[in-house]
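Student: sequence first, then the predicted structure:
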Amino acid sequence: MLKKIPSILSPILVKILMEMGHGDELVISDANFPAERIGQRVVRADGHTVPELLKAILELFPLDKYSEYQYALMEVVKGDDVEPVIWNEYSEIIQQEHPDAQVKYMERFDFYKQSEGAFAVLITGETALYGNIIIKKGVI
């Protein structure tokens, strides 16, 4: 056991966060995301939500302040009558640690393409629609 590491973060996930370098990206995905097809490294966190994992990860993980954006969200597909209220929760969590963080909205297939190059994909049990987020690692 180690002190100050949120217990929701598995040893495998902590190892991946440690291995990531400046500018590397982590996808924290909802339960519907095609993680196994897209991800180079896939870590499962079934039974946990994106907000609780995002909050725990940001206790250890600096965001890249030198990038044009620090996190990315998948745009709502044209014709979907959905307002992803979970985005407000993500923004509140991120703003607590990184008040100047900028978001980038990506078209669905652009988000998938960006995810292919991510260091890892963390798949969760999140059921909120458009619950996927990409965070970009910074320096300490």
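Tutor: Done, it's in.
Student: make it CA atoms for all contacts and neighbour counts henceforth
Tutor: Noted.
Student: can you check which helix is longest in this structure?
Tutor: helix 86-97 (DSSP state H).
Student: and that helix, which residues are buried?
Tutor: Trp87, Tyr90, Ser91, Ile93, Ile94 (16 or more other CA atoms under 10 Å).
Student: give the contact list for Lys136.
Tutor: The contact partners of Lys136, by CA atoms under 8 Å, 6 or more residues apart in numbering, come to His22, Gly23, Asp24, Glu25, Leu26, Leu63, Asp64, Gln70, Tyr71.
Student: next, the one to line up against it:
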Amino acid sequence: MKKSTLINSELSYLVATLGHTDEITICDAGLPIPEEVQRIDLALTHGVPSFLETVKVILSESQIEGVIIAEEFATVSPEHHEALINQLNAESEASGKSIAVTYVSHEAFKARTKQSRAVVRTGECTPYANVIFQAGVVF
């Protein structure tokens, strides 16, 4: 059995096969997921697993160099937005690598998910609790 934090086999495989600049989306329970993109559905019930828990686990297993967030997230759900930014800052500090943050409209965000290798659906019910991670390199 795997010893590290991430034990979900689909997520573990996804992270292990990411290349530089590949994108994955972590989303709330309501984000529409394009049919052509792999769906990894973790949602069990409202709030389980949470968006922030899922982000934390993915960050523990992968190197991220950039994120894309909907502008609406900061204004509509400021506490969750701030918690995400704090997690990203902590990861940047721990890894010694900066993480670029880009904001786009929610409509542009939804369109961008089509470029993701996979969309990871959580049970989160906080509006606009979505992020696209852009893979970095560990060297």
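Tutor: Noted; the coordinates are in hand. Quick caveat: nothing in here was measured; it's all calculated off a predicted structure.
Student: of all the buried residues of helix 86-97 of the first structure, which comes closest to Phe109 of the first structure?
Tutor: Minimum distance to Phe109 of the first structure across those is 18.8 Å, recorded for Trp87 (CA to CA).
Student: that closest one contacts Gly131, doesn't it?
Tutor: Yes: with contact defined as CA atoms under 8 Å, Trp87 of the first structure reaches Gly131; the gap is 7.5 Å.
Student: elements contacting the longest strand anywhere in the second structure?
Tutor: Criterion DSSP state E: the longest strand present in the second structure is strand 64-70. Based on contacts counted as 3 or more CA pairs under 8 Å, 6 or more residues apart in numbering; DSSP states H and E, the elements that strand 64-70 of the second structure packs against are strand 100-104, helix 106-112, strand 131-135.
Student: what's the match for Tyr130 of the first structure in the second structure?
Tutor: Structural alignment (TM-score structural alignment) places Tyr130 of the first structure against Tyr128 in the second structure.
Student: disregarding residues adjacent in the polypeptide, which is nearest to that match?
Tutor: Excluding its sequence neighbours, the residue lying closest to Tyr128 of the second structure (CA to CA, 6 or more residues apart in numbering) is Phe73, at 4.9 Å.
Student: the one you found: what's it in contact with?
Tutor: His81, Pro127, Tyr128, Ala129, Asn130.
Student: what about these, which one has the most neighbours?
Tutor: Most neighbours among the contacts of Phe73 of the second structure, by other CA atoms under 10 Å: Asn130, with 30 neighbours.
Student: that residue: what's it in contact with?
Tutor: Neighbours of Asn130 of the second structure in contact, by CA under 8 Å, 6+ apart: Thr25, Ile26, Cys27, Asp28, Leu31, Phe51, Ile69, Ala70, Phe73.
Student: and stretch 113-124 of the second structure, how far from the chain's centre?
Tutor: Distance of stretch 113-124 of the second structure from the chain centroid (CA atoms, centre = their mean, to the nearest Å) equals 7 Å.
Student: and whichever residue in the first structure pairs up with Val76 of the second structure, how far is that from Gly23 of the first structure?
Tutor: Counting by TM-score structural alignment, Val76 of the second structure corresponds to Val82 in the first structure. From Val82 of the first structure across to Gly23 of the first structure, the span is 31 Å (CA to CA, to the nearest Å).
Student: my read is the residue nearest to Tyr128 of the second structure is in a helix, agree?
Tutor: Yes: under DSSP: H, G, I helix; E, B strand; the rest coil, Phe73 of the second structure sits within a helix.
Student: list the contacts for the residue nearest to the spatial centre of the second structure?
Tutor: In the second structure, the centroid-proximal residue (CA atoms, centre = their mean) is Ile26; its distance is 3.4 Å. The neighbourhood of Ile26 of the second structure, defined by CA under 8 Å, 6+ apart, consists of Phe51, Thr54, Val55, Val119, Val120, Arg121, Thr122, Asn130, Val131, Ile132, Phe133.
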